[in-house]
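Peer 1: Sequence first, then the predicted structure, then my questions.
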Amino acid sequence: MDERVQKLLEFDKVKQIAGKYAVSDLAKKLLLDLKPASDEQIVKRMQRETTEGVILLKAGMNLPVDELPDIRKSIKRASIGGILSPGELLSIAAIMRASRLIKKAWYDKALTDCKVVESVIEKIHVFTSLEEKISKIILSEEEISDDASPRLLSLRKEKKILLQRAKEKLEFYVNSPHYQKFLQEPIITVRNGRYVIPVKQEFRNSIPGVVHDQSASGLTIYVEPMPVLQINNEIRRLEIEENKEIERILKELTAKIAQNSEYLEETFEAVIRLDFILAKAKFSIEIKGVEPEFNTRGYISIKKGRHPLLKGEVVPIDIYLGNEFTILVITGPNTGGKTVSLKTVGLFALMAQSGFHLPCEEGTEMSVFTNVFADIGDEQSIEQSLSTFSAHMKNIKEIVDRADSKSLVLLDELGAGTDPTEGAALAMAILDYFLKIGARVIATTHYSELKAFAYSRDGMENASVEFDLETLSPTYRLSIGVPGKSNAFEIARRLGLKREIIDAGRNFLKVEDIRMEDLLQEIELERKRIRQEREELEKIKEGLFNKLTELEKEREKLRKNEEKMIEKAREKAKDIIEKARKEAEKVFEKLKELEAQDTKQIRDKIAEEVRKTLKKAREDYGTEEVPLIKTAKKKIISGPLHPGDRVMVESLNQEGYVVSLDEKGKIAQVQIGAMRINLPVESLVKIEEEKNDKKEVTYSLLAMEKTKEISKEIDIRGLTLEEALLKVEKYLDDASLAGLPNAVIIHGKGTGVLRKGIHDMLRTRKDIKSFRPGNMNEGGLGVTVVEFL
């Protein structure tokens, strides 16, 4: 698009402001060089890029550095065999650090709706090892670490010893009363990289040695005493060796950079691109910008748009163009905001098509134009001897030659600068031409003829900027559909111009002009009344909406409270059932312990406790049955009992099977799970399972299944103590239920934590007869052998 128009609409200033948010000079240059695109897909991608940048910033992700040095030349030099300086290596390490932190922040935030930024992040590589190596070796632009290599450390240690010896010998001269009278000052200094002492000129032969320099006055010479000469020579040799070793280290690091040059270049470009995106996003946040919607049919609808360069309280404008009409004629007084409205639309078009968000409200829609043309302001050219009118006509001629149906044309004070009658007629002809070719045009004017012309043409519309006659100041509000009124006579009257002059002026007006002005005044008053009513309705609507929102929140709150109460009741019911189960299990544990005693009275008492516990659970939780163990569907059968028959022990509400009968057939030994109990035959009911496709597993069958499936050992090595205890508890329950006589727990030797924890747990179990460490052939201290009751 035309560079002159971009500058005229102050797009360059917008880019300069956005550039201040960039960290690197390269990203700043990218912003300053930004051009509006005319391809809809490219424009949408650029806008999405900025939107994702805002998402990143609001999520707390920003560039983790304050500086991004340009490392491209250094990478290129490394690639062609040059040796990089410590400063260059530090700059590359800085980019490496930035890329690593950016990558980490990206993965930490886990943002899934930033596909454009994600494509940039994917091009950022991490060089952790090389970054650490450079940072460890290069301490500053002038200093290499002693630990850069063993050779360098050795040379520097040796050099340090020699320096100390040289200083000691020189201190002998400085501190000696005999030599002090020969010295200009009792100090040690350096000349040409060698340690010397300042000797007075007249005593130059009093201290044998090599003269390396003399003062400007010639009164002082700097002498390297002979005893120090050999030491200095050795120090110099070590310094040469040290520089060779440093050069070797730098060469090695440079070679590593050369090996990674392609990845480094790609990473650097991606980091700069991210800097560019975040700069646009920061500018968007600063101007409270939004991403506009886009179309290619030439439709513009700006909602509460604010010119981004205006300071203070900016009155937003609502403006639309391109559907019912393609040409908008804005009229109104000077300083009323006509030109600002014109510039706002033009600048919005340039910003939107360059990927910048717009300072407006959501729902704003912009079209993608192939070109934006503008003729704004007084462009009188002294150099070309052109009048204001001629300069405008020259610009308009170029616009007419280049504009098409995909162009946005902005014309300020169209037809001004010449005879009003001719100027108005020419302006109408220009607008009529743009109407025919389908260009989108916004024009400002003072001519009343253009107001009537806009009324008479389909595809054209009037608009005006308001003027407050009470305060004699513009309101800067734009109203589409109503032409502006000049208000010249009213303003003159309020400013105190004599009434007779104002009346005389009115008499000079044509009847048509007077009627037009009166009509405009009536329209203005009606429009104000309608706007006030609309504002009141908006307030009422907003109030009702807020009340509805509050009611909806209250209803949601009640619903959540109701759900919490129901959930709480369910949890309480579960607790009651669980409590009943646990109490019943404890009772059966007692029954198991007392089985050997065969005390009928105690058994009956315990059975009664079970019934009471279950009854209380049913009472606490309504009519829901709370059985200890699920049983399959049964039917009662008649006939005498025989070993192997399945029976129901009614007093215990438990199922078992007959193991044996006494000689008289009155006492039966019944197997209930892992327990055997002697019970009277009359207390037993013979039962038979019904044939069913989905049989429920009884306790006895479960025991038999467990016997088939359970292993005689369990391995818990590698688990935490808590995990191991849970696993072993479950295993021991299954093994006991299956009737295993013993089991092996493999826990390993290790620190002994698992073994001690398992032994402490085994001591608390009542179904364990004994436990011991394994024998040598069983695994020794790495296993524990358990024997069940």
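Peer 2: The structure has been received and is ready for your questions. Numbers count the residues shown, from 1 in each chain.
Peer 1: Going by C-alpha atoms from here, please, whenever you check contacts or count neighbours.
Peer 2: Will do.
Peer 1: If you count neighbours, what's buried in stretch 363-380?
Peer 2: 364-376 (16 or more other C-alpha atoms under 10 Å).
Peer 1: ok, now stretch 578-597?
Peer 2: Neighbour-count burial for stretch 578-597 flags 580-581, 583-584, 587-588, 591-592, 594-595 (criterion: 16+ other C-alpha under 10 Å).
Peer 1: what's the spacing between residue 162 and residue 389?
Peer 2: 87 Å (C-alpha to C-alpha, to the nearest Å).
Peer 1: what do you get for residue 478?
Peer 2: Residue 478 sits 27 Å away from residue 389, going by C-alpha to C-alpha.
Peer 1: ditto for residue 3
Peer 2: Distance, residue 3 to residue 389, by C-alpha to C-alpha: 22 Å.
Peer 1: between these two, which one's more packed in?
Peer 2: residue 389 (17 against 11; other C-alpha atoms under 10 Å).
Peer 1: Is it correct that that one is in contact with residue 417?
Peer 2: Yes: with contact defined as C-alpha atoms under 8 Å, residue 389 counts as touching residue 417 (4.8 Å).
Peer 1: before we go on, here's another structure to hold up against the first:
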Amino acid sequence: MEQHTLERLEYPPVTELLSRHARSELGRKLALKLSPTSAPAVVQRWLDQVRQMRGATEAFGLPPFGGVHDVRDLVRSAVPPAKLEPPQLAELAETLAATAEITAWFKSLGPEYDVLHRLGERLGDHSAVAVEIGRSIDARGQVRDDATPRLARIRASIEEARHHVRVVIDRLLKSAAVQRMLQYPNATFHEDRLVLPLRAEHRGRLPGIIHRSSDSGATLFVEPAEAVALNNTIITLTAQDHEEVSRILWTLTQLVHVNAEAILATLDALAVVDLVVAKVGFANAFRMVCAEVNAEGVVRLRGARHPLLMALRHDAGQPERAFTGVVPIDLRLGEDFDLLIITGPNTGGKTVALKTVGLLALMHQSGLPVPAEEGSCLPVFDRVLVDIGDEQSLQQSLSTFSAHLGHILNTLARATPRTLVLLDEVCAGTDPEEGAALGRAVLDELLRIGCRTAASTHLGALKSYAYGKRRAENASVEFDAQTLAPTYRLRIGEPGTSNAIAIAQRLGMSGRLVSAARGFLDQRHQDMVRAIQGTLDSRRRAESARRQAEQARLDAATRQRQYEERLQALRQKEADFEAWRQRVISLRPGDRVRVRRFDREAVVVRLQLQKQQVVVSSGNLELELPLTEIVPQDG
């Protein structure tokens, strides 16, 4: 999808909202990179993933993403002779262990979650790598003392040598003679060697090696002679420790390197899983639904809201206002008409209506639910072409109208029958008569191409356009003549009016001036208004009948879906019962079972199948129970 379209329809802020619902950095990054596809099969698969994940999380909770980190760069860097550091290996092991938990979550789902099972199968089993790292690196990112037998011996020897050094130093510190020679009664370290702070005037009186002096020269840091050999031993052992740790890290890095391709594939799959989880969270926060993928090019939006307008209220701490404060619109295309001309006053909601349908189309093709009601459907467009807003090109010294016309010409050159075209104030910005003439020519061409088009205009001459075209229809943004304010509702089948004279009259213009203004209206304009008004009643009745029929269809579809869900649940219960029955009748004395009532294990003593009873032993008790009270234990 073109970047121009994504920016004009404000798609990036939607991915930002989506990313907030990711549970890991993997999912957050993928959400921010999400873009629409024009492949219907891919869109269907993405939406099926969301539907099943929504059901699974409602029934079983979210997949356990705790401990998942984005360690892809770390894995890519695991190329010997480079070595991964202990904290890096600990982070990788934690992520691989968390992956195993997520895999177990998928495996716990029933067969009805077939789409999710296919998603979960992409997660590899890297538990052996995690276990191997865990043998050497602890959860804090430190090499374990027992990582290897050699390291264990080295560290034990270091600890023993340090103990002997402390004994020597403690004995000297307790000596009254030594205490009188010290600057302060504590030992300190110099390059891993314990030294004593000797006053300079006592130089030579404490046998040992002077390693350094203080800046003032008043203090000499002396390693007592009795500790030199022990400290030398510690230094030697520490070097051996570093050597052994380096060997361990190299071995583990090699292990990661060998498995890098498979681990990276699993991490990418984890990102996809988290993206699906984020889509569900986003959908739940804004009460979104998965629109049906329509193969006939039909757009049918019921109760659609602009998600960014909803987000403004939601982020302002008014979650309920996100729904009640944003006026929903109903919009359709592709059934009885392909071109919708939206008219009405400025700031009345025409542009918002265009942006809503465009943005929801992009969301749909990204596998996202949309803020609309059940029964909504959208096609998968090959492209969405838009001309919305003032895009004057300073580089080419084009006027606003020239830039606008340039976008329209580009649209006409690229549109196909599978394209959605959105034109805001088509051919505005020039002489109204010439603009209307150009607008008619452009709309004629879009009808000829057969794409789905929604165009807004305030040009009066274009209001009658749809009445002469078989696949075109009018719509208007509703205006409340009493409050002199737009309601932002979209009324299909009715052209908008400017309401300028009515507004002037309500604001107090004298009847004489109002009559004069009406008299100045072109006769053809007045004839057109009367003709339009004459058709509105019948069109409103037809639209009402269509809505009732559509609602009846949706109600029937809902009942059918509920019936199928109940039937599926019943079949599942029957299958579960049959599986339980087969396990029960195969029980033998000595088999272990769980008693439901007490939630404790017991052992079968004898079966009484004719009485549908079983005698079990639990501790010192023998209980006679109905077969339905026991659950056979595997193994």
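Peer 2: Sure, I can see it. Quick caveat, the model's predicted, so the values are computed rather than measured.
Peer 1: Now do the same for residue 647 of the first structure: its match in the second structure.
Peer 2: In the second structure, no residue is matched to residue 647 of the first structure (TM-score structural alignment).
Peer 1: do the same with residue 325 of the first structure
Peer 2: In the second structure, the residue paired with residue 325 of the first structure according to TM-score structural alignment is residue 337.
Peer 1: Count the residues that sit near that match.
Peer 2: 19.
Peer 1: so what's it up against?
Peer 2: 470-473 (C-alpha atoms under 8 Å, 6 or more residues apart in numbering).
Peer 1: In strands only, show me those.
Peer 2: Counted as lying in strands by DSSP state E, out of the contacts of residue 337 of the second structure, are 472-473.
Peer 1: Tell me how far residue 312 of the first structure lies from residue 398 of the first structure.
Peer 2: Going from residue 312 of the first structure to residue 398 of the first structure by C-alpha to C-alpha gives 37 Å.
Peer 1: ok, these two, which is more surrounded?
Peer 2: Taking other C-alpha under 10 Å, residue 312 of the first structure and residue 398 do not tie; residue 398 has more neighbours (11 against 6).
Peer 1: which residues in the second structure does whichever helix or strand that one is part of align to?
Peer 2: Using DSSP states H and E, residue 398 of the first structure maps to helix 388-402. Using TM-score structural alignment, helix 388-402 of the first structure lines up with residues 400-414 of the second structure.
Peer 1: can you pull the buried residues of the matching stretch?
Peer 2: Buried residues in stretch 400-414 of the second structure (16+ other C-alpha under 10 Å): 400-405, 407-408, 411-412.
Peer 1: Please identify which of these is nearest to residue 393 of the second structure.
Peer 2: Residue 393 of the second structure has its nearest neighbour among those in residue 403, at 6.4 Å by C-alpha to C-alpha.
Peer 1: Let me see the contact set for the closest one.
Peer 2: Taking C-alpha under 8 Å, 6+ apart as the criterion, residue 403 of the second structure is in contact with 391-393.
Peer 1: and residue 147 of the second structure, that one's in a helix?
Peer 2: No: according to DSSP: H, G, I helix; E, B strand; the rest coil, residue 147 of the second structure belongs to no helix; its state is coil.
Peer 1: tell me what the one helix or strand residue 512 of the second structure maps to is packed against?
Peer 2: Taking DSSP H and E as the criterion, residue 512 of the second structure maps to helix 511-520. When contacts are defined as 3 or more C-alpha pairs under 8 Å, 6 or more residues apart in numbering; DSSP states H and E, helix 511-520 of the second structure packs onto helix 500-506.
Peer 1: Read off where the helix it packs on ends up in the first structure.
Peer 2: Mapped onto the first structure using TM-score structural alignment, helix 500-506 of the second structure spans residues 488-494.
Peer 1: By how much does the matching stretch deviate from the second structure on average?
Peer 2: Once fitted to the second structure, stretch 488-494 of the first structure is off its aligned match by 1.6 Å on average (mean C-alpha distance after the TM-score superposition for the first structure).
Peer 1: Quick check: buried residues in that stretch?
Peer 2: Neighbour-count burial for stretch 488-494 of the first structure flags residue 489 (criterion: 16+ other C-alpha under 10 Å).
Peer 1: Check stretch 49-65 of the second structure too.
Peer 2: 49-54, 56, 62-65.
Peer 1: got it, and stretch 159-178 of the second structure?
Peer 2: For stretch 159-178 of the second structure, using 16+ other C-alpha under 10 Å, the buried residues are 161-162, 165, 168-169, 172-173, 178.
Peer 1: Which of those fall within helices?
Peer 2: 161-162, 165, 168-169, 172-173, 178 (DSSP state H).
Peer 1: Now do the same for residue 476 of the first structure: helix, strand or coil?
Peer 2: With three-state DSSP as the basis, residue 476 of the first structure sits in strand.
Peer 1: tally of neighbours for the nearest residue to residue 261 of the first structure once chain neighbours are set aside?
Peer 2: Using C-alpha to C-alpha, 6 or more residues apart in numbering and skipping residues adjacent in sequence, the residue nearest residue 261 of the first structure is residue 75, 6.0 Å away. The tally of other residues near residue 75 of the first structure (other C-alpha under 10 Å) stands at 24.
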